[in-house]
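**Q** next come a sequence and a model predicted from it.
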Amino acid sequence: MAEFLQQLINGLAVGSLYGLIAVGYTMVFGIIGMVNFAHGDLFMLSAIIAFICFVILVTLLGLSSVIVALLAVMAIGMVLTSIWNWAIERIAYRPLRGSFRLAPLISAIGVSMALSNFVQVSQGAESKAIPHAVDAALSAKYQIWSEVASDGRAMDASLSLKAILIFVTTAVLLAVFWYIVSRTSLGRAQRACEQDRKMAALLGVDVDRTISITFIMGAALAAVAGLMFLVLYGSVNFRDGFVPGVKAFTAAVLGGIGSLPGAVLGGMLIGLIEKLWEGSFEGDVAAYRDVAVFSVLAITLIFMPQGLLGRPEVEKV
């Protein structure tokens, strides 16, 4: 039981990260119907930005309050990553919006490679570790279950401060962004663009501005996810954008692309499948966790093509 609870907690923590990244995918796809494959590398870039900010604030300036450092790094990362994504949308995507469907996809792949290589050249190929003071301050664990195994070993399950931070951050951001999309004029403009961009423009909606803001919102979520990734794993390198990006896109599809709660739900399901698979098997079999994830995705889409919480697509005539 203790091992199961521990894997459950670990899976939900990792899945929350996937969910935060997946929301960026689902927001962009919902409005312009494009998969921003550079989003995973944008997440990696935000983690690098968080690392640099931690080094400056904690190591160079000697900031002792970890809470202040986290809030400052989160704010700086959201601003800088949003500027990056705004520039990417203006330069790489907007000029191709009216072209054939493969052009934005090719451009997104090119941007992904450019971001990855930029980080590799500017920061090096080695992993960047979070300052020890920050990692030590967030390393607290709270025991929630304890038992004695059949072989006499003591086993317990604990909830780490890092996991709590990830859970709270994900819940708050999901609530905030759901409110923005559902209850504000910006959200109404986004939903209008999702249904019909030409009609929305005729009704006075600034489509270009709405799309740019959507990219900025997705980048802000990626920045928070990058910070949480750095806090959870303690290090980051230029390769850490591809795999989480693919899994986050998978989470968006599994949950129902276009649905914000679906993206987070899909991310948590993928995280749970990964960790429970690792905890249930050993050796080479445990390494097939990604096969299990994509198998569940395939089975789900066979019976629910729109995903778990997605809406069936209605063809306009």
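**A** Thanks, I have the structure now. Residues are numbered from 1 along each chain as shown.

**Q** only C-alpha atoms for contact and neighbour calcs from this point on.
**A** OK.

**Q** ok, the nearest residue to residue 97 once chain neighbours are set aside - contacts?
**A** Distance criterion C-alpha to C-alpha, 6 or more residues apart in numbering; nearest residue to residue 97, sequence neighbours excluded, is residue 104 at 7.1 Å. Applying C-alpha atoms under 8 Å, 6 or more residues apart in numbering, we find residue 104 in contact with 34, 92-93, 96-97.

**Q** residue boundaries of the strands in the stretch 51-200 of the chain?
**A** Secondary structure of the stretch 51-200 of the chain (DSSP state E, counting those that start in this stretch): strands at 128-129, 141-148, 154-160.

**Q** tell me which of those strands lies nearest to residue 226.
**A** Among these, the nearest to residue 226 by C-alpha to C-alpha is strand 128-129 (13.0 Å).

**Q** elements contacting the closest one?
**A** Secondary-structure packing of strand 128-129 (3 or more C-alpha pairs under 8 Å, 6 or more residues apart in numbering; DSSP states H and E): helix 39-54, strand 235-236.

**Q** which outside residues touch the first one?
**A** Identification of contacts with helix 39-54 by C-alpha under 8 Å, 6+ apart yields 21, 24-25, 69, 73-74, 76-78, 81, 85, 112, 115-116, 119, 128-131, 219, 222-227, 229-230, 236-246.

**Q** and if you look at the last one?
**A** With C-alpha under 8 Å, 6+ apart as the contact definition, strand 235-236 has outside contacts at 44, 47-48, 127-130, 230.

**Q** still on that earlier bit, just put the helices and strands packed on strand 128-129 in TSV and tack on mean neighbour count and distance to residue 186.
**A** Below are the helices and strands packed on strand 128-129 laid out as TSV (neighbours: other C-alpha atoms under 10 Å; distance: least, C-alpha to C-alpha, whole Å):
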stretch	mean neighbour count	distance to residue 186
helix 39-54	27	22
strand 235-236	20	34
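
**Q** of all those, which one is nearest residue 299?
**A** Comparing the helices and strands packed on strand 128-129 by C-alpha to C-alpha, helix 39-54 comes nearest, at 24.5 Å.

**Q** next one: the closest one to chain centre, how far?
**A** 12 Å (C-alpha atoms, centre = their mean, to the nearest Å).

**Q** and what of stretch 203-211?
**A** Offset of stretch 203-211 from its chain centre (C-alpha atoms, centre = their mean): 26 Å.

**Q** same check, this time on stretch 165-179
**A** The answer for stretch 165-179 is 12 Å, by C-alpha atoms, centre = their mean.

**Q** what does that stretch rub up against?
**A** Defining contact as C-alpha under 8 Å, 6+ apart, one finds that stretch 165-179 is touched by 13, 16-17, 20, 221, 228, 260-261.

**Q** for it, list every residue counted as buried.
**A** Under the neighbour-count criterion of 16 or more other C-alpha atoms under 10 Å, stretch 165-179 has 166-167, 169-170, 174, 177-178 buried.

**Q** related to what we said a few turns ago, list buried residues within the contacts of residue 104.
**A** Buried members of the contacts of residue 104, scored by 16+ other C-alpha under 10 Å, are 34, 92-93, 96.

**Q** residues contacting residue 25?
**A** Contacts of residue 25 (C-alpha under 8 Å, 6+ apart): 35-36, 39, 218, 248-249, 252, 257.

**Q** dropping in the other structure now:
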Amino acid sequence: MSDFFQFVVEGLTTGSFYALVALGYTMVYGIIRLINFAHGDLFMVGAFIGWTGLMVLASAHLPLALVLLIALVAAMTATGALGLLIERLAYRPLLRAPRLSILITALGVSLALQNGVLLIYGAGFRTYPHVLTHTGFELHGVQITFAQIGIVVASLALMLALYFFVHHTFLGTAMRALAIDQDAARLMGIDVERLIQLTFLLGSVLAAVAGVMEGLYYTQINFFMGFVLGLRAFTAAVLGGIGNIPGAMAGGILIGLLEAFGAGYVSSQWTDVFVFGVLIGVLVIKPTGLFGERVVERM
């Protein structure tokens, strides 16, 4: 039984990373009905910028907490700016174009980000400093580290903050109105372009946070990490109901648990089969996901 709960702890930790990235997918889709396949690569870019910040500050003789904070803020700022740039140059000119055009553009942006990082940092792995210790406690045979608790708590806090922003602020209300009908929102005086930019900014910042946390936890990053995690985070968004913020968080946790149980009880080589099998099953049985609502397409 202790193995079962150990897999739960590991699944919650991994699922927290998926959930943060899935929030970006679900926000962009909820606003402009775009599956932003480049979003996983923003997660990867955030991880590399955080690593760069830590390497630059390694010899600065600053307190460790301050170094981590500076690296995290740098990753959030740079990745957020990159998300805004992508929206402005790649997506905005195609918002009125056929969906296939913007989808192909998203795949192109993904490849551009991957190869850009490959040219700058190379194909090898980069190693984060081992700043997160594996200290923790044992509960009925289950090993729980303080790093795992911090990751799960931070992810839940960010999700709750985003949910509060969307549902209890003026800008959040405008974003929800925009998600329902862009033309009507524009007629009501809502700055549609600025809200779309804000959506990309928030999603990119969350992806950067997830990238830095994963780098600190697993210590190794590479240029291809965003593609694989992005697909799993997209699966999490679909499972929870893409366009639904709590659904994205729940979907990320469920995918993390499924991956942990699959690796623990069967084999780690079959985890992709389990994860993407769930994606196929959800699309066939309940395309709107666990918490999603059916959306009426407007022509």
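**A** Noted; the coordinates are in hand. The model shown is predicted, which means the values in this text are computed figures rather than measured ones.

**Q** report the TM-score for the pair.
**A** In this superposition the chains share a TM-score of 0.96, using TM-score structural alignment, normalised by the length of structure 2; 299 aligned residues with a C-alpha RMSD of 1.4 Å.

**Q** follow-up on the earlier one: which one of the contacts of residue 104 of structure 1 sits closest to residue 183 of structure 1?
**A** Closest to residue 183 of structure 1, out of all of the contacts of residue 104 of structure 1 and judged by C-alpha to C-alpha, is residue 34, at 24.4 Å.

**Q** is it true that the closest one touches residue 26?
**A** No - applying C-alpha atoms under 8 Å as the test, residue 34 of structure 1 and residue 26 come out as separate, 9.4 Å apart.

**Q** the helices in the stretch 51-200 of structure 1, which residues?
**A** Secondary structure of the stretch 51-200 of structure 1 (DSSP state H, counting those that start in this stretch): helices located at 66-88, 102-123, 132-137, 161-183, 185-195, 197-202.

**Q** now those helices in CSV, with distance to residue 279 of structure 1?
**A** Shown next, in CSV, are the helices of the stretch 51-200 of structure 1 (distance: least, C-alpha to C-alpha, whole Å):
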stretch, distance to residue 279 of structure 1
helix 66-88, 31
helix 102-123, 32
helix 132-137, 25
helix 161-183, 18
helix 185-195, 41
helix 197-202, 47
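
**Q** which of those helices sits closest to residue 213 of structure 1?
**A** It is, among the helices of the stretch 51-200 of structure 1 and with distance given as C-alpha to C-alpha, helix 66-88, at 7.9 Å.

**Q** so which bits of that closest one are buried?
**A** Going by neighbour count (16+ other C-alpha under 10 Å), the buried part of helix 66-88 of structure 1 is 66, 69-70, 72-74, 76-78, 80-86, 88.

**Q** same for it, what does it pack against?
**A** helix 39-54, helix 207-233.

**Q** number of nearby residues for the closest residue to residue 155 of structure 1 other than its chain neighbours?
**A** Counting by C-alpha to C-alpha, 6+ apart, residue 147 is the residue found nearest to residue 155 of structure 1 once chain neighbours are left out, at 5.4 Å. By other C-alpha atoms under 10 Å, 14 other residues sit near residue 147 of structure 1.

**Q** how close does residue 147 of structure 1 get to residue 203 of structure 1?
**A** Taking C-alpha to C-alpha, to the nearest Å as the measure, residue 147 of structure 1 falls 63 Å from residue 203 of structure 1.

**Q** what do you get for residue 209 of structure 1?
**A** Counting by C-alpha to C-alpha - residue 209 of structure 1 and residue 203 of structure 1 are separated by 14 Å.

**Q** and for residue 69 of structure 1?
**A** Computed as C-alpha to C-alpha, the residue 69 of structure 1 to residue 203 of structure 1 distance reads 44 Å.

**Q** which helix in structure 2 has the most residues?
**A** For structure 2, the helix with the greatest residue count under DSSP state H is helix 2-32.

**Q** hang on, residue 225 of structure 1 packs against residue 13?
**A** No - using C-alpha under 8 Å, residue 225 of structure 1 is not in contact with residue 13; the gap is 11.2 Å.

**Q** thinking again about what came up before, what's the closest of the helices and strands packed on strand 128-129 of structure 1 to residue 108 of structure 1?
**A** Per C-alpha to C-alpha, nearest to residue 108 of structure 1 of those: helix 39-54, 8.6 Å.

**Q** superpose on structure 2 and give me the mean offset of the closest one.
**A** Following the fit onto structure 2, the mean deviation recorded for helix 39-54 of structure 1 is 0.6 Å by mean C-alpha distance after the TM-score superposition for structure 1.

**Q** and if you look at stretch 72-82 of structure 1?
**A** Once the two models are superposed, stretch 72-82 of structure 1 sits on average 1.3 Å from its counterpart in structure 2 (mean C-alpha distance after the TM-score superposition for structure 1).

**Q** where in structure 2 does that stretch align, residue-wise?
**A** Aligned by TM-score structural alignment, stretch 72-82 of structure 1 falls on residues 70-80 of structure 2.

**Q** before we move on, what about stretch 254-274 of structure 1?
**A** Under TM-score structural alignment, stretch 254-274 of structure 1 corresponds to residues 239-259 of structure 2.

**Q** OK, contacts around the most centrally placed residue in structure 1?
**A** Nearest to the geometric centre of structure 1 sits residue 21, at 1.7 Å (C-alpha atoms, centre = their mean). If you count contacts by C-alpha under 8 Å, 6+ apart, residue 21 of structure 1 has them with 39-40, 43, 218, 221-222, 225, 245, 248.

**Q** likewise residue 197 of structure 2?
**A** For residue 197 of structure 2, the contacting residues are 84, 87-88, by C-alpha under 8 Å, 6+ apart.

**Q** corresponding residue for it in structure 1?
**A** Under TM-score structural alignment, residue 197 of structure 2 pairs with residue 212 in structure 1.

**Q** cool, and residue 150 of structure 2?
**A** Aligning on TM-score structural alignment places residue 150 of structure 2 opposite residue 165 in structure 1.

**Q** how close does that match sit to residue 231 of structure 1?
**A** Look at residue 165 of structure 1 and residue 231 of structure 1: by C-alpha to C-alpha, they are 9 Å apart.

**Q** cool, and residue 99 of structure 1?
**A** Taking C-alpha to C-alpha as the measure, residue 99 of structure 1 and residue 231 of structure 1 are separated by 41 Å.

**Q** neighbour-wise, which of those two wins?
**A** Shown here are residue 99 of structure 1 and residue 231; by other C-alpha under 10 Å, residue 231 has more neighbours (25 against 10).

**Q** which position in structure 2 aligns with the residue nearest to residue 97 of structure 1?
**A** Residue pairing (TM-score structural alignment): residue 104 of structure 1 is matched to residue 102 of structure 2.

**Q** same check, this time on residue 186 of structure 1
**A** Under TM-score structural alignment, residue 186 of structure 1 pairs with residue 171 in structure 2.
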